[in-house]
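Enquirer: What follows is a protein structure lacking sequence information:
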């Protein structure tokens, strides 16, 4: 059985939705896998949302390991400021403490799902870890909000989402899989026409995230994120995609720049699968 490790800070409903999507796929047999453990960087009682996430994990009898990074930071009087933007020593020590707690488990793949900490070198060398980024491999970097504003500024033709291998450098790991969709399709044309002659900065100042084009791009991206995570795990578990020593290869052992799951995701979105 293909074994998964799950990492989350569990700040809100989205974290529960991600875990539920994978658990549902396991229960239906779509994923031939099991979640060996769930690790959370908060302890019980730190947040009502996080406690709701814990109840979900416990309801499925999954081993739950918690270790509060905020409490640890306070205990060691940690600081976020370091020369050159590298992780402070207390964060590296925190990762070491996490690894001690995870010694009984040996997952083949780990998933970051709402995990709000950058992984240090020790953690990245111990596990193959994947994470979601709300853009194509060649698209903008940054948060999903920053990505959308940049797409609007560029009058981009398409966007999507990708799963990448986690490295100590944020959002820079090798691309494992991705999906793409047009944002210049017929349904989008009236939305682009409505902002003609305005810059992204002007739209952001006047309408913000209530802008219809902004909302449409976000919606089309969001509805693809959960299927992309599930289908990416499925592709890895079936060895259609392989992660070996930081390199991504196909089922013939050839290096690839990400596995294109656009057709599979589109069929799911359109209800044909």
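Expert: Looks like it arrived, so ask away. Nothing here was measured: the structure is a model prediction, and the numbers come from that model. Numbers count the residues shown, from 1 in each chain.

Enquirer: For the rest of this, base every contact and every neighbour count on C-alpha atoms.
Expert: Will do.

Enquirer: mind listing the strands for the chain?
Expert: 2-8, 33-40, 64-66, 109-112, 129-133, 158-165, 175-182, 241-244, 247-250, 259-260 (DSSP state E).

Enquirer: Not counting the second one itself, show me its contacts.
Expert: Applying C-alpha atoms under 8 Å, 6 or more residues apart in numbering, the set of residues contacting strand 33-40 from outside is 1-10, 26, 57, 62-68, 105, 107, 115, 237.

Enquirer: Can you select the buried ones among those for me in ChimeraX?
Expert: A single ChimeraX command selects the buried members of the contacts of strand 33-40 (16 or more other C-alpha atoms under 10 Å):
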select :2,3,4,5,6,7,8,9,10,26,57,65,66,67,68,107,115,237
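
Enquirer: Reformat the strands of the chain as CSV; add distance to residue 191.
Expert: Output for the strands of the chain, formatted as CSV (distance: least, C-alpha to C-alpha, whole Å):
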stretch, distance to residue 191
strand 2-8, 36
strand 33-40, 40
strand 64-66, 45
strand 109-112, 34
strand 129-133, 24
strand 158-165, 14
strand 175-182, 13
strand 241-244, 37
strand 247-250, 37
strand 259-260, 28
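
Enquirer: Contact partners for the residue nearest the centre of the chain?
Expert: Centroid-nearest residue in the chain: residue 132, 2.5 Å away (criterion: C-alpha atoms, centre = their mean). Listed by C-alpha under 8 Å, 6+ apart, the contact partners of residue 132 are 112-113, 161-164, 225, 229.

Enquirer: CSV for the residues you listed, including neighbour count and distance to residue 121?
Expert: Converted to CSV, these look like this (neighbours: other C-alpha atoms under 10 Å; distance: C-alpha to C-alpha, whole Å):
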residue, neighbour count, distance to residue 121
112, 21, 15
113, 21, 19
161, 25, 25
162, 29, 22
163, 29, 19
164, 22, 16
225, 21, 27
229, 24, 24
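
Enquirer: any idea which of these is closest to residue 137?
Expert: If you rank the contacts of residue 132 by distance to residue 137 using C-alpha to C-alpha, residue 162 comes first, at 6.4 Å.

Enquirer: Do I have it right that that closest one meets residue 173?
Expert: No. Using C-alpha atoms under 8 Å, residue 162 is not in contact with residue 173, being 11.0 Å away.

Enquirer: putting a second one here so we can go through both:
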């Protein structure tokens, strides 16, 4: 990419295989999302998503949280690396770290996360098992603006997935994941579109 590329920029944070990251990056490359991914960061050196990003020609970085004495020290290093590219949006895509309030406040209103429930229901972990146990008819996923409170920021977009009578937490999780990629792209189109106005 040349410096004349004026599209909004994304930095994507991952901890694992990065399936949402790959879907977002491919959509950017195809032109269907008016943005470009300038950096993918993982807090885990063995995250398969890092190699996937490299194969797409995206700049990558590994900031191993285990190398830092405190959560704050890790977040400071993460912030410093992000500032080297100054993204318009930070996209959390399977990033399994709770960020400090200080870090969130630095990027307030410019950081998105995807969560596998119909927020405000079931913040935190084990969302699918909790939805089944409660007898809910639908589960789903939400993309929200990150706030200092866990999974509590304003929801940008949601998708609903019916809970079948024979669903387990695993089968439900698989079906929700199939809907997550399109949901995240829809949410980014909404957020990036606001920047263009």
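Expert: Structure's in. What do you need? As the structure is a prediction and not an experimental result, all values here were calculated from the model.

Enquirer: Need the TM-score from the superposition.
Expert: Laid over one another, the chains give 0.84 as their TM-score (TM-score structural alignment, normalised by the length of structure 2), with 187 aligned residues with a C-alpha RMSD of 2.1 Å.

Enquirer: Pull out the buried residues from stretch 177-186 of structure 1.
Expert: By 16+ other C-alpha under 10 Å, the buried positions in stretch 177-186 of structure 1 come out as 177-181, 183-184.

Enquirer: For the aligned partner of residue 237 of structure 1 in structure 2, give me its contacts.
Expert: Matched to structure 2 by TM-score structural alignment, residue 237 of structure 1 sits across from residue 192. Residues near residue 192 of structure 2 by C-alpha under 8 Å, 6+ apart: 8, 34-35.

Enquirer: at 10 Å what do you get?
Expert: Contacts for residue 192 of structure 2 (C-alpha atoms under 10 Å, 6 or more residues apart in numbering) come out as 7-10, 33-35, 88-89, 186.

Enquirer: Distance of it relative to residue 30 of structure 2?
Expert: Residue 192 of structure 2 sits 16 Å away from residue 30 of structure 2, taking C-alpha to C-alpha, to the nearest Å as the criterion.

Enquirer: and if you look at residue 128 of structure 2?
Expert: Distance, residue 128 of structure 2 to residue 30 of structure 2, by C-alpha to C-alpha: 32 Å.

Enquirer: Looking at those two, which is more packed in?
Expert: Neighbours per residue (other C-alpha atoms under 10 Å) separate residue 128 of structure 2 from residue 30, with residue 128 holding more: 25 against 10.

Enquirer: so how far is residue 264 of structure 1 from the corresponding residue of structure 1 for the more buried one?
Expert: Aligning on TM-score structural alignment places residue 128 of structure 2 opposite residue 148 in structure 1. Noted for residue 148 of structure 1: a distance of 23 Å to residue 264 of structure 1, by C-alpha to C-alpha.

Enquirer: Repeat that for residue 190 of structure 1.
Expert: Here residue 190 of structure 1 is placed at a distance of 28 Å from residue 264 of structure 1 (C-alpha to C-alpha).

Enquirer: mind listing what's buried in stretch 139-158 of structure 1?
Expert: For stretch 139-158 of structure 1, the neighbour count (16+ other C-alpha under 10 Å) marks 139-141, 144, 147-152, 158 as buried.

Enquirer: Near the closest residue in space to residue 128 of structure 1 that isn't next to it in sequence, how many other residues are there?
Expert: Closest residue to residue 128 of structure 1 apart from its sequence neighbours, by C-alpha to C-alpha, 6 or more residues apart in numbering: residue 109 at 5.3 Å. Using other C-alpha under 10 Å, residue 109 of structure 1 is surrounded by 19 other residues.

Enquirer: Could you measure from the aligned partner of residue 109 of structure 1 in structure 2 over to residue 31 of structure 2?
Expert: Under the alignment by TM-score structural alignment, residue 109 of structure 1 pairs with residue 89 in structure 2. Going from residue 89 of structure 2 to residue 31 of structure 2 by C-alpha to C-alpha gives 17 Å.

Enquirer: Which residue ranges of the stretch 151-273 of structure 1 form helices?
Expert: Here the stretch 151-273 of structure 1 has its helices, by DSSP state H, counting those that start in this stretch, at 189-193, 200-206, 212-237, 262-269.

Enquirer: again, but for the stretch 1-150 of structure 1
Expert: 13-28, 48-59, 69-75, 89-101, 121-126, 144-154.

Enquirer: of all those helices, which lies closest to residue 247 of structure 1?
Expert: The closest of those to residue 247 of structure 1 is helix 121-126. By C-alpha to C-alpha, the value is 12.8 Å.

Enquirer: Report the aligned residue range of structure 2 for the closest one.
Expert: Using TM-score structural alignment, the residues of structure 2 aligned to helix 121-126 of structure 1 are 101-106.

Enquirer: Could you save the helices of the stretch 151-273 of structure 1 as a markdown table and add columns showing distance to residue 74 of structure 1?
Expert: A markdown table is the format used below for those (distance: least, C-alpha to C-alpha, whole Å):
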| stretch | distance to residue 74 of structure 1 |
| --- | --- |
| helix 189-193 | 48 |
| helix 200-206 | 37 |
| helix 212-237 | 34 |
| helix 262-269 | 43 |
